[in-house]
Every structure is written in C-alpha cells, then in structure tokens.
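Trainee: no sequence on this one, just coordinates:
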C-alpha cells in the first residue's frame, strides 16, 4: 500500500466517517477534509473537524504508520507545528508536538470498506503494461477527453522547461531559442544533442549576417560539426572549409568540441549532412522565421514555411566526395509534423505565456490536424481499445504513460479515480 491511497480516501471521504473515534478514544467529527497541497509540508491544509468538545481548523498529515512521523523527522520541522490530526493506516506509536502535547491519531483502516480496499489492491497489484488496461476503454468519452487536455498541457509545461533555461542564458532572445531547438530537432534522436551544441556555439547575430549566402551557413554548420576536419578532394568541400576558416577568424569564434556526428543506422535522407543543409537552407530563405512561426496557425501555413530542400551540391551527394543520383531532398510532411510537435508548438506555447496570452484552443486545433504519431506506446494503447486519431491525443497518451502509468500514480489520474468510483 502507498500513501496516495490514504490521500485519496481522506480527500474524497471514501470511508465511513459517521462514527469516527481517535485512537485516544475521543469522538471525531469531520466537517471538511481540507485542501490537498501536494507540496512540502503537511498533506492537507485548513481541514475542519472537532475532537471531543473542541473544534479545530488546521493541517492534517497522513502516513502509513504513526512512526513515519519520526522517520520523516517532522518533529524537528516547524511546518508541522500546527498539525491538528495525524491520519494513519496503522497506529504503532504515539506522536508528540514540540511542547510534548500528544497529536490525536485517526487509524483509517478501521473505517475503510473491504470493497474499497479490494478495488485499490486490484488496481495497484496487477503485473501488466498499465494497471487499468482491461478497463481503460470503459471510461466515459467526455471524462477521457477532458483528462487528455490536461495531460497535453502538462506535457507542454514540461517541454517549456528547457526553453526557459535557454531564454535565461540568452537574455530572452527568442530567435536563438528557436534556432537551438530547431537544430536539436533536425538532428533527430541520434545527433540531436550534437546539433543543439553546434547551434549554441554560433551567436545568432552571425546567422543573420551570413544568411544571404546558403554556402556560408553550411560552412558554419559543417565546420562546427567537425565534418570539415578531413582533407577531401571535393571542390565544394574545400570551398566550405575556406569559408568556415574565414568566418572563424572574422567572428573570433571559440573552438567547439562535439561528439562525432553519427551516420550509422540512418536512412540516407536522414544523414546529418542532408539535415544540416536543410537547416541552412531554411535560414537562408526565411529572414523572419520566428515571427512567421508565431503568426502562423493552420497546418498548411507551417508546411509552406518549412518547404525547404538542400543546396545544389547535396542534391547529388549524401556525403562529400561521393556522387549519387540527383534528388530534391525536401523536408517531408511527416518530418515537419515532428518539428511542430516537438519544437514549434512548445515554443508558441511558451512565447504566448510570456506575453500573457492564452492560445490553448489554437494549439489543440493545430495538433488535431496532425496525424497520430506511430510508436510502441501508441500501438499498445490501441490494443486496449484507445485508438488515437491525431497528434493531440497521442501527446496526451505519451504523458499519461510516462508520468502516471509508469510512476504508478493511479490515484492522481482521472482514469484511476473513475475506476475506483465504479
């Protein structure tokens, strides 16, 4: 058993509270269970109850055992001085305040029905991919949809954390934030961190100045990635190497050390050379990229913004010195969808929030226009009758699995609470 079950029982009064008595033998009447804080300090704030003839308003602390009070060193923490009731599953020792007065204890297990306990144990003890896999499809659609919306915005808040970090480091330069995070997305899982570090190493003011020639941007990206460190015979390679050396001296760039760029296990169209060229071409043709992204709303607008391909050299190459059949190599719709999900939407959310604007409906509508993501987690939910129709639903399901199911937070999850009610 976990404390979250006792929090649930107390918060929603899922026990017989008609004839309560403390372990000290005093009658207890519960008027209000209080506010569930989920912060440092006591579990419930401003609970209202009476013990014996005395009415109380204060905090309630909940533990599995009374002795946990001392295990957690609450006796030395002033935040717990105003606890008026200690609610436990099992009472195994008396607990005293700093003034040596005993804290009243309610032993909850005496008042919880076997049926409620069995529901919890069944929910929490199954050895399965998710505890509710046999029942999740029975949840009311309206309830599930509202929960998905909350999950989605929880996920956006989490994705905003690295955005805020870069903002602090760059004195609120949103163009730099976009550049760095687009770099990471263009690098995919394998080279994402490397591309991110490359982008961080180039002041965005230089990107602005050099964006008029795509070759200059490619020289910067390839040079910072270490892809120009060899001695290839290719004339384009030599040209980029010369341009990078000139820019390195002109802008007094510092040497950057990154892990070797990875080509292994990538399809040729995902080679880092191709992705770096596409990123360079994007900044070559888009002089006000951040503004364009912030102002765009509908999916076709974003497809137009990211309608970019590689420079001429890379239409006939995947690597230096190796000619291949000519191919356009433009960003695909599915790749743009990934950019929107992982980079653009979190940035639009964080920027709107910084401006005091609410664009929730806009973001939901945009994600609902993007096809559902395909991965193992989404396929597994589909096996249990939860078939995602779009990217809004897949993002919510990923948040549900990673932050609730995997963490066994069933009693903080609307689905778990609904199943406990049924």
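Mentor: On my side now, so go ahead. All values derive from a computational prediction rather than experimental measurement.
Trainee: contacts, neighbours, all on C-alpha from now
Mentor: Noted.
Trainee: all strands of the stretch 251-400 of the chain, in order?
Mentor: Assigned by DSSP state E, counting those that start in this stretch, the stretch 251-400 of the chain shows strands spanning 317-319, 322-323.
Trainee: which elements pack onto the longest one?
Mentor: In other words, strand 317-319. In this structure, strand 317-319 makes packing contacts with helix 272-285, judged by 3 or more Cα pairs under 8 Å, 6 or more residues apart in numbering; DSSP states H and E.
Trainee: what about the helix it packs on, distance to the chain center?
Mentor: The chain centroid and the centroid of helix 272-285 are separated by 27 Å, computed with Cα atoms, centre = their mean, to the nearest Å.
Trainee: ok, and what's touching that helix?
Mentor: Under the contact criterion Cα atoms under 8 Å, 6 or more residues apart in numbering, helix 272-285 has outside partners 183, 186-187, 191, 207, 211-214, 217-218, 221-222, 261-263, 289, 306, 308-311, 314, 318-319, 329-331.
Trainee: filter the residues you listed down to the buried ones, PyMOL style.
Mentor: Typed into PyMOL, the next command selects the buried ones out of these (criterion: 16 or more other Cα atoms under 10 Å):
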select buried, resi 183+186+187+191+207+211+214+217+218+221+222+261+289+306+308+309+310+311+314+318+319+329+330+331
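Trainee: let's bring in a second one:
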C-alpha cells in the first residue's frame, strides 16, 4: 500500500466518513477535506475543516501509513506541521503530540474502508507482468467515462505543448508567424532532426525570412544555418547556395546553429535536405501563413494549404552532388497530418487561449477526421479494447495516458483507475 491511496480515500471521501471516529472514540465530521498539496514538502492537505466532538477545527491534515511515520519523517521538528489538526493514517501505532504536548487527533482509515475497495486497490496495483495495471478490465470500462477522460487527457496534452509555444512567443516578442515557422521547422525535422531544425529556426531571424521571395535564396539561408554548406562540393547548385549564404550572413549579421543535422538511419524522403527544401517552398508560396491557418478548419483545406514540393534541384537529388532518378517530392497527406497534430492544433489552442477563448470543439472535430497514429502503444491499446483509437484525437489522448499515468502507476489520478476502485463484487 502507498500513501497516495490514502490521499485518494481522504480527498474523495471513499470510506465510511459518516461513521468516522478518532482513535480516542470521538465523532469526526469532515466539513472540508482541504486543498491537496502535491509539492514535496509541507502537510498533505491545507485549509481543511473538521469537527471533532463538539470542537470545530480549521487547519492542515497530514497522512501517513502509520502514525509513527510522523516521527520517522521528523515532522515534530518542522514548523510547517505545527498547524496540523488531524493525522490520517492506515494504522495507528503511536500517539503523536504537538510542541505544547497536546495530542493530535488521529483517524485510522482501515476501520472505515470497505473490504471490496481494498481488494480492488490491491488487484489494480498488482503490476506483475502487465503492460498497464488495468489491462484485464480495460475493455469493460464504460464508454462514456472513457470518452470524457480522453477529452481531459488531450486537453492536458495541449496544455503541455502550449508551454513551448509561450516560451517561443516571449522570445519572438509575440510574433505568431515566427513561432509558427519555428514549430513547423521542428516538426519537419521529425524525431531525428527536430531539435536541430528548431535550433536553426530560433537562430534565424524571421524578419529575414519575411524579406525573401525566391526559394533558392531561402534554401541557402536554411541550409547554411544548419551547417550543410560548410564543405567544398563540386556541384554548381551547392556553390550557388554557398555564395548566397555568405552574402546573407554578411548582410544580416547572422550566425549558424550549433547543432548539426543527421542523415544516419533516415529514409531518403526524410533527409534534412529534402525536408528543408519543402519547408522553404512552403514559406515562399504561403506568405502570412499563420493568418491563413487561424481561419482554416477543414482537413481538406489544410491539405491544399500545405501542397508543396521541393525545388527543381531536389527532384533529381537527395544530397548535394549525387544525382538520382527524377521524382516529385511532395508533402504527403500523412506528413501533413503529423504537422496538423503536432504543430497546427497546439498553436491554434495556444492562440485562442491567449485571447481568453477555450472553445475546443473545432479542434476535436479536426483531429477526429485524421486517422490515428500507427505505433506500438496505440496497437496495444486497440488489442486490449477494439477501436479504442481510430482517429488522432483518441490516439493523442492515449499517448498522454500511457507515459504520464500508466507507466508511473498513477492509477488513483486516472478516471479509469478510480472507477475500478469502486467496482462492486461480481
């Protein structure tokens, strides 16, 4: 048993609280459980209000597995615990006193918790050889509960992604177009080159990009900023880009990024040369892109907006100086889906939130029109419960659930886990 189980019981009154008494036999009435302190220090619940016998108490509540943990944790020496009005424990094994030698009232929870609740908890938290704790019962979860929990999970995911957006926004002096460029650069780089592309975008003034109207010039800038033009290569286009970049460097006093891009273990269509050329084409073809994205809602319109391909040189090349078979290297619908999920939707969410708007229905509708990600996590969830994730909204919610709740055994903070604790015997 862990203390977070006791936190859950106290916070949500998942015990026979109407019959509760202290270990001294006094009736205990819980008027307010208090505010849950999730920080590392201080009492577990602040501003609680309880009535013990005829006496009304207002203050903090501390929770332990055993009463003696109070002394094991040296709370008697910490002024932060001077205002504790109730000690909630699973097992009362020793009396606990304040500095004035008055005894702190104690609630022994095990006397008031139903046997079935404890049985459910032990079953849920038994992690032996399980991918997720609730895998045996996942398919039985109520559809309405699961849908609502997934909506909350996805909003939580958007909130996390918005933190990076607000950081970039502050650094760019509230230039949403510049932030869009930086986020798109990161996602054009995918997992292997995402951070290097983002570093490039952050070291490249967007005011310079705004002034460029030729794709070769923008390619020179982007390739130079990720250190792809430093070598000596016997290739006419390479030499042209190299000269153009040196001119831009001198004119705008810019320095390349310190992070190099990688080609190793990448499929040729994902080479940084190809993705940077596509990115350059996008910002040449679509001026004021953020303004267009703000008013775009339908998936088909996003496909049209991002309908770009590489410049002419890259139709016959994947790297400088090595000619290949001619192919049209366009952004695929699948790649655009990734851009919508990882860039467009979080940016729309952050922008609307900055305006004081919290409407998310259009975001859910857009993501619901995109097919779910195809990875091992989503496949396993779908094996546990058929069609758990068929669209991007559902898969994104599950990608938030697995690492942040399941992998950390935070079942008591999860609506699924909490519902399983309340199961009645079959």
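Mentor: Looks like it came in fine. Just so it is clear, the model here is predicted, and its values are computed rather than measured.
Trainee: any idea what the TM-score is?
Mentor: After superposition, the two chains reach a TM-score of 0.94 (TM-score structural alignment, normalised by the length of structure 1), with 419 aligned residues with a Cα RMSD of 1.8 Å.
Trainee: now, which of the contacts of helix 272-285 of structure 1 lie within helices?
Mentor: Among these, the subset assigned to helices under DSSP state H consists of 183, 186, 191, 207, 214, 217, 218, 221, 222, 289.
Trainee: how about the residues you listed, which pair is most distant?
Mentor: Farthest-apart pair in those is 191 and 289; separation 22.9 Å (Cα to Cα).
Trainee: how close does residue 42 of structure 1 sit to residue 7 of structure 1?
Mentor: According to Cα to Cα, to the nearest Å, residue 42 of structure 1 stands 11 Å off from residue 7 of structure 1.
Trainee: try residue 312 of structure 1
Mentor: Residue 312 of structure 1 is 63 Å from residue 7 of structure 1, by Cα to Cα.
Trainee: those two - which one has more neighbours?
Mentor: Taking neighbours as other Cα atoms under 10 Å, residue 312 of structure 1 and residue 7 compare with residue 7 leading, 21 against 12.
Trainee: surely residue 153 of structure 2 meets residue 400?
Mentor: Yes. Proximity of residue 153 of structure 2 to residue 400 meets the contact threshold set by Cα atoms under 8 Å, at 6.3 Å.
Trainee: of these two, who's got more company?
Mentor: Between residue 153 of structure 2 and residue 400, counted using other Cα under 10 Å, the more crowded position is residue 153 (22 against 19).
Trainee: what's the corresponding residue of structure 1 for that one in contact with, if anything?
Mentor: When structure 1 is aligned by TM-score structural alignment, residue 153 of structure 2 is paired with residue 151. Applying Cα under 8 Å, 6+ apart to residue 151 of structure 1 gives the contacts 396, 397, 399, 400.
Trainee: so how far is residue 402 of structure 1 from the residue nearest to the last one when sequence neighbours are not counted?
Mentor: Take residue 400 of structure 1 and drop its neighbours on the chain: the residue closest to it by Cα to Cα, 6 or more residues apart in numbering is residue 151, 6.6 Å away. According to Cα to Cα, residue 151 of structure 1 stands 11 Å off from residue 402 of structure 1.
Trainee: distance-wise, check the nearest residue to residue 294 of structure 2 once chain neighbours are set aside relative to residue 366 of structure 2.
Mentor: Closest residue to residue 294 of structure 2 apart from its sequence neighbours, by Cα to Cα, 6+ apart: residue 348 at 6.8 Å. Distance from residue 348 of structure 2 to residue 366 of structure 2, counting by Cα to Cα: 11 Å.
Trainee: just to revisit the earlier point, how about the ones in helices among the contacts of helix 272-285 of structure 1 in CSV, adding distance to residue 122 of structure 1?
Mentor: As requested, those are arranged in CSV below (distance: Cα to Cα, whole Å):
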residue, distance to residue 122 of structure 1
183, 46
186, 44
191, 43
207, 58
214, 61
217, 59
218, 58
221, 55
222, 56
289, 52
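Trainee: mind checking how far residue 370 of structure 1 is from residue 305 of structure 1?
Mentor: From residue 370 of structure 1 to residue 305 of structure 1 the distance is 16 Å (Cα to Cα).
Trainee: any idea how far residue 245 of structure 1 is from residue 237 of structure 1?
Mentor: Look at residue 237 of structure 1 and residue 245 of structure 1: by Cα to Cα, they are 12 Å apart.
Trainee: sorry, that was for residue 88 of structure 1
Mentor: 69 Å.
Trainee: more neighbours, these two?
Mentor: When residue 88 of structure 1 and residue 245 are compared for neighbours, residue 88 comes out ahead with 22 against 15, by other Cα under 10 Å.
Trainee: in what helix or strand does the match of residue 153 of structure 2 lie?
Mentor: Taking DSSP states H and E as the criterion, residue 151 of structure 1 maps to helix 141-169.
Trainee: all set, thanks.
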